[in-house]
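Participant: this one's sequence-less:
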């Protein structure tokens, strides 16, 4: 499949999630997101108001993370986090499941928590982070199916803070586990255009990355090289 640079940009959630980032770092990250007109900027919950201010008037949505990065907050806390984030202007919610519950076999509890967060999110899209590094294939499949039953918009591989991130095998498995109405997001270790393009062939629709500028500058260079400056496509 072929994509323009603009189409690739709209597949990216620019991540600004490291714990040491200052408010200035957050503002600079939002400026990158606006410059490249990505799908969204994904920020820490405390940074949602700043991000909303920084991207106002652009085509970039604000997303945030819930129960991040371990997923172990009580459900009521995750629900409250979600409601506050939406009230402050977040349009996308990336929640971490309770990995321990899933590994214990309590899929029903995982599903119920996702459902409560989906309700609290309202019109905001909920992306369910599985943290695949800690799961068997059977657990990944169960989590994906629970997320779909609970009304999530996306299933997502990783937080980026676990030992491993997105893999081709996991993405193919996740895509097979859900219907076309649920999208798949890859996150964790996606730092090159080639990696992103390879994952689109598996049906991945969204990518979390902090290497947004590098990826899109590479895409622009390839367009210019192939087209002499005209609106060419990248395979």
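Facilitator: Done, it's in. Only a predicted model underlies this, so the values are computations on that prediction, with no experimental measurement involved.
Participant: going forward, measure contacts and count neighbours with C-alpha atoms only.
Facilitator: Will do.
Participant: what number of residues lie near residue 225?
Facilitator: By other CA atoms under 10 Å, the residues close to residue 225 number 12.
Participant: that one and residue 213, how far apart?
Facilitator: 18 Å (CA to CA, to the nearest Å).
Participant: same question for residue 117.
Facilitator: Residue 117 is 32 Å from residue 213, by CA to CA.
Participant: look at those two and report which has more neighbours.
Facilitator: Higher neighbour count among residue 117 and residue 213: residue 117, with 26 against 17, using other CA under 10 Å.
Participant: wait, doesn't that one sit right on residue 81?
Facilitator: No: taking contacts as CA atoms under 8 Å, residue 117 lies outside contact range of residue 81: 9.2 Å.
Participant: hey, where'd the helices end up in this protein?
Facilitator: 5-9, 23-36, 48-55, 75-87, 99-103, 107-121, 137-150, 168-177, 193-200, 212-227 (DSSP state H).
Participant: including distance to residue 183, could these go into TSV?
Facilitator: Conversion of those to TSV gives the following (distance: least, CA to CA, whole Å):
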stretch	distance to residue 183
helix 5-9	16
helix 23-36	21
helix 48-55	24
helix 75-87	20
helix 99-103	21
helix 107-121	15
helix 137-150	10
helix 168-177	8
helix 193-200	12
helix 212-227	20
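Participant: got a list of what residue 49 touches?
Facilitator: Neighbour list for residue 49: 88, 89 [criterion: CA atoms under 8 Å, 6 or more residues apart in numbering].
Participant: ok, it to residue 210 distance?
Facilitator: 20 Å.
Participant: likewise for residue 57?
Facilitator: Shown here: residue 57 relative to residue 210, a distance of 22 Å by CA to CA.
Participant: pasting the second one now:
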């Protein structure tokens, strides 16, 4: 298993500096990660640093709360793609799930998926630590219906991160064709193995270098 190829090498802290983002891109090239995942203001900078590599630029949309308006999410997505992002990790609207307003949730996801069609992959962050098992299952179904490319566990900014149990539930629900990204609290090779064994085919982590070194 080539774990490096599964990793979205991530820095999303509000205090992240340009120097730290530059270091992130350097590590991604050194270790052969799938992408770097940064806040949208850093997309253009990363795209320039990585333009001669195969490393993709991933960014987050409506992050970390998911409560931004749909129009705001679409605008952020469109600007990020114009700046060079080819993967968009959008946060689902947890409050609308809790309200039972699944039509809003569908429209929110569909709008970003439609904006990204043919230009970028869309991963929908469920923030599983805030949802019931029934809500997680329904959210996965909605993401699949809307044409999202991946479901993703967590932002890493709420009260919990990825668990193997949630990854397994998500994989069972979306089936083998759709992507499942585990993110939040993946810090070791053992964590990475557990997520992949549960069904994840992408890993979001800021500990990619440590994971790859442990594998070596």
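Facilitator: Nice, I can see it. Here the structure is a predicted model, which means the values were calculated and not measured.
Participant: now the TM-score, please.
Facilitator: Here the TM-score for the pair of chains, by TM-score structural alignment, normalised by the length of the second structure, is 0.98; 215 aligned residues with a CA RMSD of 0.8 Å.
Participant: the residue positioned nearest the centre of the second structure and residue 96 of the second structure: what is the separation?
Facilitator: By CA atoms, centre = their mean, the second structure has its centre lying nearest to residue 89, at 4.1 Å. Separation of residue 89 of the second structure from residue 96 of the second structure (CA to CA) stands at 18 Å.
Participant: contact partners for the equivalent of residue 187 of the first structure over in the second structure?
Facilitator: The alignment partner of residue 187 of the first structure in the second structure, by TM-score structural alignment, is residue 183. The contact partners of residue 183 of the second structure, by CA under 8 Å, 6+ apart, come to 152, 153, 154, 155, 156, 161, 162, 203, 204, 205.
Participant: for the nearest residue to residue 132 of the first structure once chain neighbours are set aside, which residues are in contact?
Facilitator: The shortest distance from residue 132 of the first structure to any non-neighbouring residue, by CA to CA, 6 or more residues apart in numbering, is to residue 157 (5.7 Å). Going by CA under 8 Å, 6+ apart, residue 157 of the first structure touches 129, 130, 131, 132, 165, 166, 170, 171, 185, 186, 187, 188.
Participant: could you do residue 150 of the second structure as well?
Facilitator: Shown in contact with residue 150 of the second structure (CA under 8 Å, 6+ apart): 122, 123, 124, 143, 178, 179, 180, 181.
Participant: what is the nearest of the residues you listed to residue 101 of the second structure?
Facilitator: residue 143 (14.4 Å; CA to CA).
Participant: my guess is that closest one meets residue 124, correct?
Facilitator: Yes: counting by CA under 8 Å, residue 124 is a contact partner of residue 143 of the second structure at 7.1 Å.
Participant: what sits in contact with each of those two?
Facilitator: With CA under 8 Å, 6+ apart, residue 143 of the second structure and residue 124 have common neighbours 109, 150, 151.
Participant: relative to the second structure, which residues correspond to stretch 73-91 of the first structure?
Facilitator: Mapping stretch 73-91 of the first structure onto the second structure (TM-score structural alignment) gives residues 68-86.
Participant: name the residues that touch the matching stretch?
Facilitator: 40, 43-44, 47, 56-59, 61-62, 88, 90, 108, 111-112, 115-116, 119-121.
Participant: now that stretch: buried residues?
Facilitator: For stretch 68-86 of the second structure, the neighbour count (16 or more other CA atoms under 10 Å) marks 68, 70, 73-74, 76-78, 80-81, 83-86 as buried.
Participant: and if you look at stretch 146-157 of the second structure?
Facilitator: For stretch 146-157 of the second structure, a neighbour-count test (16+ other CA under 10 Å) marks 146, 147, 148, 149, 150, 151, 152, 153, 154, 155, 156 as buried.
Participant: the fifth one matches what in the first structure?
Facilitator: For residue 150 of the second structure, the aligned residue in the first structure is residue 154 (criterion: TM-score structural alignment).
Participant: now its match: how far from residue 26 of the first structure?
Facilitator: From residue 154 of the first structure to residue 26 of the first structure the distance is 25 Å (CA to CA).
Participant: what's residue 43 of the second structure aligned with over in the first structure?
Facilitator: In the first structure, residue 43 of the second structure lands on residue 48 (TM-score structural alignment).
Participant: from what I see, that match and residue 65 are in contact.
Facilitator: No: counting by CA under 8 Å, residue 48 of the first structure stays clear of residue 65, with 9.9 Å between them.
Participant: who has more neighbours out of those two?
Facilitator: Remark: of residue 48 of the first structure and residue 65, residue 65 carries more neighbours, 28 against 25, as counted by other CA under 10 Å.
Participant: residues contacting the residue nearest to that one when sequence neighbours are not counted?
Facilitator: Spatial nearest neighbour of residue 65 of the first structure, chain neighbours left out: residue 94 (4.7 Å); criterion: CA to CA, 6+ apart. Residue 94 of the first structure sits next to 63, 64, 65, 66, 126, 127, 128, 129 when contact means CA under 8 Å, 6+ apart.
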